[in-house]
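S.K.: Okay, here's the prediction I keep looking at, along with the sequence it came from:
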Amino acid sequence: MPEQTTHILHMTERALWDAARAGGTYEMSTRGRTLQEEGFVHCSTRAQLPGTAAAFYADLDDLVVLVIGPALLDVPVKYEAPQPGAEAFPHVYGPIPVTAVVAVETWPAS
């Protein structure tokens, strides 16, 4: 399991991040699903990000990657596999305060 000091990443549409900045917290889980619907926010490690982008966001433009500092969260982060034997992904079990996002990167990186 990666160390807690390692940043975790969340890919999203720029408009959704802009709305979160205005409201103070980010509460989308994954494409088209909210934190309330899913129960957690799907995240990735840096190595997992290209696969996440290809699987869920390949047909979208104007994407950003939220770089999240786990130590800045006041909710649990758990590394869980989608099915037994699969690679574990970081899941954030609550809203992400905009103050926990230490950087925002464009995707694909220029």
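M.R.: Here it is on my side, so go on.

S.K.: hey, let's count contacts and neighbours off CA atoms from now on
M.R.: OK.

S.K.: Mind listing residues that contact whichever strand or helix holds Leu9?
M.R.: When elements are assigned from DSSP states H and E, Leu9 belongs to strand 8-13. Identification of contacts with strand 8-13 by Cα atoms under 8 Å, 6 or more residues apart in numbering yields 30-31, 42-46, 49, 53, 61-70, 90.

S.K.: Write the ChimeraX selection for whichever of the residues you listed are buried.
M.R.: Listed next is the ChimeraX selection for buried residues among those, using 16 or more other Cα atoms under 10 Å:
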select :30,42,43,44,45,49,53,63,64,65,66,67,68,69,70,90
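
S.K.: Please list the members of the contacts of strand 8-13 that lie in helices.
M.R.: Counting by DSSP state H, the contacts of strand 8-13 place Leu49, Ala53 in helices.

S.K.: and the comparison structure, right after this:
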Amino acid sequence: MCGRDEWPPQDEYRPESLEVEGFVHCSDLGTVHLPANQLFSGRTDLVLLVIDPARLDAPVRWERPVVGPPDGPWFPHVYGPINPGAVIDVIDFPPGPDGVFTLPAVLANP
């Protein structure tokens, strides 16, 4: 996920985490609400980038979260920039009226 003004990039998507931590934080459909609520509370400009891992130019590794319980869910980390050709859809991701993020209906009921 990223801010609406960050997508599409001029070339490749390179969030700050890539420079600082060496990878891009990603989520699956079952966990996308966790980082959204923890890291992006109050934001109303988010979009979800739906990524086809087979189209990525960089490797993906499923790993324990950087923050949170060690027995919590694992997350996909992309070890390189996100090439635009790997993004197969971009979906608005506003919080609900209560400010809480949940999976958009379009993804929950494909």
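M.R.: Looks like it came in fine. Keep in mind that this is a model prediction, so the values were computed, not measured.

S.K.: hang on, the earlier thing: so which of the contacts of strand 8-13 of structure 1 are in strands?
M.R.: Among the contacts of strand 8-13 of structure 1, the ones falling in strands (DSSP state E) are Thr30, His42, Leu63, Val64, Val65, Leu66, Val67, Ile68, Pro90.

S.K.: tell me the two of those that are most distant?
M.R.: Using Cα to Cα, the pair of those lying farthest apart is Leu63 and Pro90, separated by 19.6 Å.

S.K.: Do you have the helices of structure 2 handy? List them.
M.R.: Under the criterion DSSP H, structure 2 contains helices at 16-21, 33-39, 105-108.

S.K.: quick one, which of those is packed in tightest?
M.R.: Ranked by mean neighbour count under mean count of other Cα atoms under 10 Å, those are led by helix 33-39, which reaches a mean of 16.

S.K.: among the helices of structure 2, which is nearest Val87 of structure 2?
M.R.: helix 105-108 (14.8 Å).

S.K.: Tell me how far Ala53 of structure 1 lies from Gly94 of structure 1.
M.R.: Going from Ala53 of structure 1 to Gly94 of structure 1 by Cα to Cα, to the nearest Å gives 22 Å.

S.K.: With Trp107 of structure 1 instead?
M.R.: Distance of Trp107 of structure 1 to Gly94 of structure 1, computed by Cα to Cα: 24 Å.

S.K.: Neighbour count for the two, which is higher?
M.R.: Neighbour tally, Trp107 of structure 1 and Gly94, criterion other Cα atoms under 10 Å: the higher count belongs to Gly94, 20 against 17.
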